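Colleague: Got a predicted structure plus its sequence, pasted below:
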Amino acid sequence: MIFDPVLGTYGDKNPTKIELSHEIKEEYTAEFNAFKDELEVKDLLGLIPGLSPAQRRERLQEKVTELWRESRESALNGIKNLMADGIAIAAFAGIVYFNRHVLAHIRAFSNRAFLSLSDPVKVFIFILITDMFVGFHSAEGWEVLLEGIAQHFGLPESKAVIHTFIATVPVMMDSVIKFWIFSYLTQFSAAGSAIYERMNT
């Protein structure tokens, strides 16, 4: 990645300034405890040569250092992803802005293609999209998506924020989509509007 050299050098020079999220700290601690327990079990079972206190401490120190580097890398990955995605969005916006005429042709073609579909197919597509994003079972999908986004950017996975988002945003989306569908279908397809109303009663 293009930001690896810059952020990697900063992380090496300032290891204590890399703030770890609560989730990364928990994972770090769990892995260390699992390694420590495994080392003790192997020592008691005689699966490894007897370890002196100094050797045991050395092995644990090596594991701690390894886990700290991995955790720091995970924390930096969030910043790298944020910067890379920001540049990608800016580049995409620039491409769209300088190719507005192409976008207009694509939009006109999409409208013609959609209008050529039969009314039941149009209604099926509308219901499929609305149920997928704002339906009864969409909460689990939103939760997985939001947790994935938080992990991608190295943000804490706050259940309160996620549940607040799910309780508000899909409801607003549902209202907007239903209003748009009603306006669109009544304007371009009265039969489709009647089918949609019957299927949602």
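Modeller: Now that the structure is in, tell me what you want to look at. Everything quoted here is computed from the prediction, not taken from an experiment. Numbers count the residues shown, from 1 in each chain.
Colleague: all contacts plus neighbour counts: C-alpha atoms, from now on.
Modeller: OK.
Colleague: Could you measure from Tyr196 over to Arg112?
Modeller: 20 Å (C-alpha to C-alpha, to the nearest Å).
Colleague: Please compare the first structure with the one that follows:
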Amino acid sequence: MKYWNLKKINQFALEKTGIIPRSISKLFSRFKKELNPNLELEALEEFKVVRYQTLASVKYIFILLIMPILVNQISKTFILNPIINYFWNNNCYYIFFNESQEERAFAELQRFEEKIHFEVLIGELKDRSSTYIEKKMTEKALEIAKYYSKESSNAIQNILADLISIILFVSILIIRKRQFSILKSFINEYIYGLSDTAKAFLIILFTDIFVGFHSPHGWEIIIEAILRHFGLPENRDFIFIFISTFPVVLDTIFKYWIFRYLNKISPSAVATYHNMNE
């Protein structure tokens, strides 16, 4: 019995898209099942298979996502943070990891200087001596240097910790191929089992967020955050080239998926999508 369940799960997980739409094939399969005298036993076995598939998928998602995140945070907090901070603060004479940090630091210090001069002009600063102003500028410069030194150290920690997480993530995918097939089948059945309106809504939501006319601003914020996370220079030319090419490639891949797969499996969902998108 257990072997039969596992065999059925593997076949269900590796199911491919056929020429006949799945909705029509399901209709004939349902009519055939209703005439089967062993319908109750097969329904019970199918319920066991679906239950096993759901539990295995949830467990695999938990392991696939939570484990790399936990390893990332633990390695940064207890291993990388003490070691890198020690070597960076004691053996490294650099404050900035790249030119973008230096430009931001100088701009922040310049704004602080302009603020002090403005307070002097409007009379809010009681002590207007050059010694006091120089002291305030020195304190601010040291504060900025400490902040960007920590940011540079965190960038090195992020690179190493994320590398460890990626290795762990790929290792889980390689070691647990069978669970990945079950998860893939579970997600496909869940997505293709939605109503046509729900499918069209999700398609429009996805395309508007990632490849819509207002998405470049979001991509710019995401790319800047990623570059700062890894301590890379915030090159505006690279950001603009990425924004002008990647969403186009993503939109092309998504349209190909609609034409190649979704149009064969659920043509009514594609028609609903086009009607809602007009």
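Modeller: Done, it's in. Bear in mind the structure is a predicted one, so any value in this text is a computation, not a measurement.
Colleague: Tell me the helix or strand right after the longest helix seen in the first structure.
Modeller: Across the first structure, the longest stretch assigned as helix under DSSP state H is helix 53-98. Sequence order places helix 100-115 as the next helix or strand after helix 53-98 of the first structure, per DSSP states H and E.
Colleague: Determine which residue in the first structure is aligned with Glu102 of the second structure, please.
Modeller: Counting by TM-score structural alignment, Glu102 of the second structure corresponds to Lys25 in the first structure.
Colleague: and that match, what does it touch?
Modeller: By C-alpha atoms under 8 Å, 6 or more residues apart in numbering, the contact list for Lys25 of the first structure reads Ser71.
Colleague: Kindly provide the distance from it to Ser183 of the first structure.
Modeller: Lys25 of the first structure is 50 Å from Ser183 of the first structure, by C-alpha to C-alpha.
Colleague: same question, Ile87 of the first structure
Modeller: For Ile87 of the first structure, the distance to Ser183 of the first structure - C-alpha to C-alpha - is 36 Å.
Colleague: between Tyr196 and Arg112 of the first structure, who's got more neighbours?
Modeller: Shown here are Tyr196 of the first structure and Arg112; by other C-alpha atoms under 10 Å, Tyr196 has more neighbours (21 against 11).
Colleague: I figured that one hits Val123, correct?
Modeller: Yes: taking C-alpha atoms under 8 Å as the definition, Tyr196 of the first structure is a contact partner of Val123 at 5.8 Å.
Colleague: What helix or strand is the residue nearest the centre of the second structure located in?
Modeller: Taking C-alpha atoms, centre = their mean as the criterion, Ile222 is the residue nearest the geometric centre of the second structure, at 10.2 Å. Using DSSP H and E, Ile222 of the second structure sits in helix 215-229.
Colleague: Where does that helix end up in the first structure?
Modeller: Using TM-score structural alignment, helix 215-229 of the second structure pairs with 138-152 in the first structure.
Colleague: what's the average distance of that stretch to the second structure?
Modeller: Comparison of stretch 138-152 of the first structure with the second structure after fitting gives an average deviation of 1.1 Å (mean C-alpha distance after the TM-score superposition for the first structure).
Colleague: what comes into contact with that stretch?
Modeller: 77-78, 81, 131-133, 156-157, 162-163, 166.
Colleague: Show me which of those residues are buried.
Modeller: Buried residues within those, counting neighbours by 16 or more other C-alpha atoms under 10 Å: 77-78, 81, 133, 157, 162, 166.
Colleague: what's the closest of those residues to Ala104 of the first structure?
Modeller: Phe133 (26.5 Å; C-alpha to C-alpha).
Colleague: Check which residues of the stretch of helix or strand the closest one belongs to are buried.
Modeller: Using DSSP H and E, Phe133 of the first structure sits in helix 119-134. Residues 119, 122-123, 126-127, 130, 133-134 are the ones in helix 119-134 of the first structure that count as buried (16+ other C-alpha under 10 Å).
Colleague: Tabulate those residues (JSON lines), appending distance to Leu103 of the first structure.
Modeller: Below are the buried residues of helix 119-134 of the first structure laid out as JSON lines (distance: C-alpha to C-alpha, whole Å):
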{"residue": "Asp119", "distance to Leu103 of the first structure": "26"}
{"residue": "Lys122", "distance to Leu103 of the first structure": "23"}
{"residue": "Val123", "distance to Leu103 of the first structure": "25"}
{"residue": "Phe126", "distance to Leu103 of the first structure": "23"}
{"residue": "Ile127", "distance to Leu103 of the first structure": "26"}
{"residue": "Thr130", "distance to Leu103 of the first structure": "25"}
{"residue": "Phe133", "distance to Leu103 of the first structure": "25"}
{"residue": "Val134", "distance to Leu103 of the first structure": "28"}
